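In: 3D, please:
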Amino acid sequence: MGRLIFFVTNNIHKFNEARRVLAQYNIAVAMLRVKPSEIQDDNIEKIAKSSAIEAYQKTKLPVIVEDAGLFIDALKGFPGPYSSYVYRTIGKEGILKLLEESENRKARF
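Out: Below is the predicted model:
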C-alpha cells in the first residue's frame, strides 16, 4: 500500500467498509478511535468538516471522517443528521407513525 490515512470512527463496520473501498485505490487505512465533539447542524458537510478538523488538531494525523443521516422526503428531510437521536428517542415505530398518512416513503441515506 502507498499512502496511510486514519479513519476516525468507533464503528468497526464503517471502518471495514472504508478499508475495502480505499484498498482499491492503494490507500491503506488505520482505525483511529478519537471522539470529536459533534456539532449540531442541519448540514452534514459542516458536521463532518468540524469533526475532521478537530480530530486532526488532536492527533496531527491525516484523517477522514464519515457522517450520514436519513432524509425522508415526506417529512421534508427529517430526521436528517439527527437520525441517531431520533432512533434512540422515538425509534423506527415513531418514524413509521409520522409516515402513517404518507404514501411517499422515499428516503435517502
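In: all contacts plus neighbour counts: C-alpha atoms, from now on.
Out: Noted.
In: Please enumerate the helices of this structure.
Out: Taking DSSP state H as the criterion, the chain carries its helices at 12-23, 44-59, 83-89, 91-98.
In: what's the most buried one of those helices?
Out: Burial of the helices of the chain is given as mean neighbour count (mean count of other C-alpha atoms under 10 Å); helix 44-59 ranks first at a mean of 17.
In: For it, what is the distance to the chain centroid?
Out: Distance, stretch centre to chain centre, for helix 44-59: 12 Å (C-alpha atoms, centre = their mean, to the nearest Å).
In: what does that helix contact?
Out: 8, 34-41, 62-69, 81 (C-alpha atoms under 8 Å, 6 or more residues apart in numbering).
In: Adding distance to Ala74, write the helices of the chain out as CSV.
Out: Output for the helices of the chain, formatted as CSV (distance: least, C-alpha to C-alpha, whole Å):
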stretch, distance to Ala74
helix 12-23, 28
helix 44-59, 19
helix 83-89, 15
helix 91-98, 9
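In: Out of those, which gets nearest to Lys106?
Out: helix 91-98 (12.3 Å; C-alpha to C-alpha).
In: From the centroid of the protein, which residue is nearest?
Out: Asp67 (2.0 Å; C-alpha atoms, centre = their mean).
In: and this one, so I can compare the two:
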Amino acid sequence: MDNKLVYITGNHTKFEVAYQVFKETGILLSQKNLDTPEIQSKSVEEVAMYSAIWASKKLNEAVFVTDAGFCIEALNGFPGPFIKYTNEWLSAEDYLNLMKGKTNRNVIIKDCLAYCKPNEKPIVFTGSFKGTLAIKPGKNIGTSIEQIFIPEGFNQPISEIPEEEMIDYWSNGDILTEFKKYILG
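Out: Below is the predicted model:
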C-alpha cells in the first residue's frame, strides 16, 4: 500500500473532499496544482486518463486526477466534459436560456478518477451524481454550473449551500470511495 497520494488539482474544495475521505487511514494526501493538458474528448474517462499519465510522467510519481462531465439531459448531454470551457463562455443565465421551452431539467454529473504510476496504465474509477437545473441562478459565486445545479437531496443550487455540506455530499461519491478501497486493499 502506498501511504502517500498526490492529488493533481488546483481546486481547494476538491482537495478538501479527498482529504475528508482519506482522513484517519494513514494515507498522507498532498495537493499539487499542476496545469495538465486537457484533451478534447467526449469521454470523461479519456480526459482523466490522459491527464493522469501526463502528470505521473512529469512528476515521476504516482498521482490521481479527477474530471467530471456535466450532462444536461434536455441538451443531449451538453456540455459534457467541456464544462471547464463552457464555464468560461456561458453565464448561469446563458445555460438557463438554452433550457427555454424544455421540461426535462435532469442533470447527471459523470465523475471520473484516474490513478497512475509512472510508465503504467492508469486505473480508472467512475461514478455519477444526479440533480436538476434551477429555474433561476443562485448566488453569483463559484462557476456558472454551481449557480444552477441542484444536487439530488437539496432544494437549492450549490452556490447557496454551505461549503461544509457540499464537501460532505461530494465525499460520499462512488469514485473516492472505490479508490479508497483500492488503495487500502
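In: Quick check: TM-score for this pair?
Out: Aligned and superposed, the two chains score 0.91 in TM-score terms (TM-score structural alignment, normalised by the length of the first structure); 108 aligned residues with a C-alpha RMSD of 1.4 Å.
In: now the residue nearest to the centre of the first structure: how far from Lys106 of the first structure?
Out: Counting by C-alpha to C-alpha, to the nearest Å, the separation of Asp67 of the first structure from Lys106 of the first structure is 20 Å.
In: Equivalent analysis for Leu99 of the first structure, please.
Out: Leu99 of the first structure is 11 Å from Lys106 of the first structure, by C-alpha to C-alpha.
In: same check, this time on Leu4 of the first structure
Out: Relative to Lys106 of the first structure, and taking C-alpha to C-alpha, Leu4 of the first structure is found at 37 Å.
In: These two - which one has more neighbours?
Out: Looking at Leu4 of the first structure and Lys106 with other C-alpha atoms under 10 Å, you find the greater number of neighbours at Leu4, namely 14 against 10.
In: Distance of Tyr85 of the first structure relative to Ala23 of the first structure?
Out: For Tyr85 of the first structure relative to Ala23 of the first structure (C-alpha to C-alpha), the value is 32 Å.
In: typo on my end, it should be Ala48 of the first structure
Out: 22 Å.
In: With Ser83 of the first structure instead?
Out: 29 Å.
In: Just list the residues touching Pro79 of the first structure, thanks.
Out: Neighbour list for Pro79 of the first structure: Gly69, Leu70, Phe71, Ile72, Val86 [criterion: C-alpha under 8 Å, 6+ apart].
In: Isn't the second one up against Tyr85?
Out: Put plainly, it is Leu70 of the first structure. No - Leu70 of the first structure lies out of contact with Tyr85 (C-alpha atoms under 8 Å); the separation is 11.3 Å.
In: Using the three-state scheme, assign the closest residue to Ala68 of the second structure other than its chain neighbours.
Out: Closest residue in space to Ala68 of the second structure, ignoring its immediate chain neighbours: Asp111 at 4.5 Å, by C-alpha to C-alpha, 6 or more residues apart in numbering. The three-state label given to Asp111 of the second structure by DSSP: H, G, I helix; E, B strand; the rest coil is strand.
In: hang on, Asp111 of the second structure packs against Trp170?
Out: No - contact between Asp111 of the second structure and Trp170 fails when scored by C-alpha under 8 Å: they sit 10.4 Å apart.
In: Show me which of those two is the more surrounded one.
Out: Asp111 (23 against 20).
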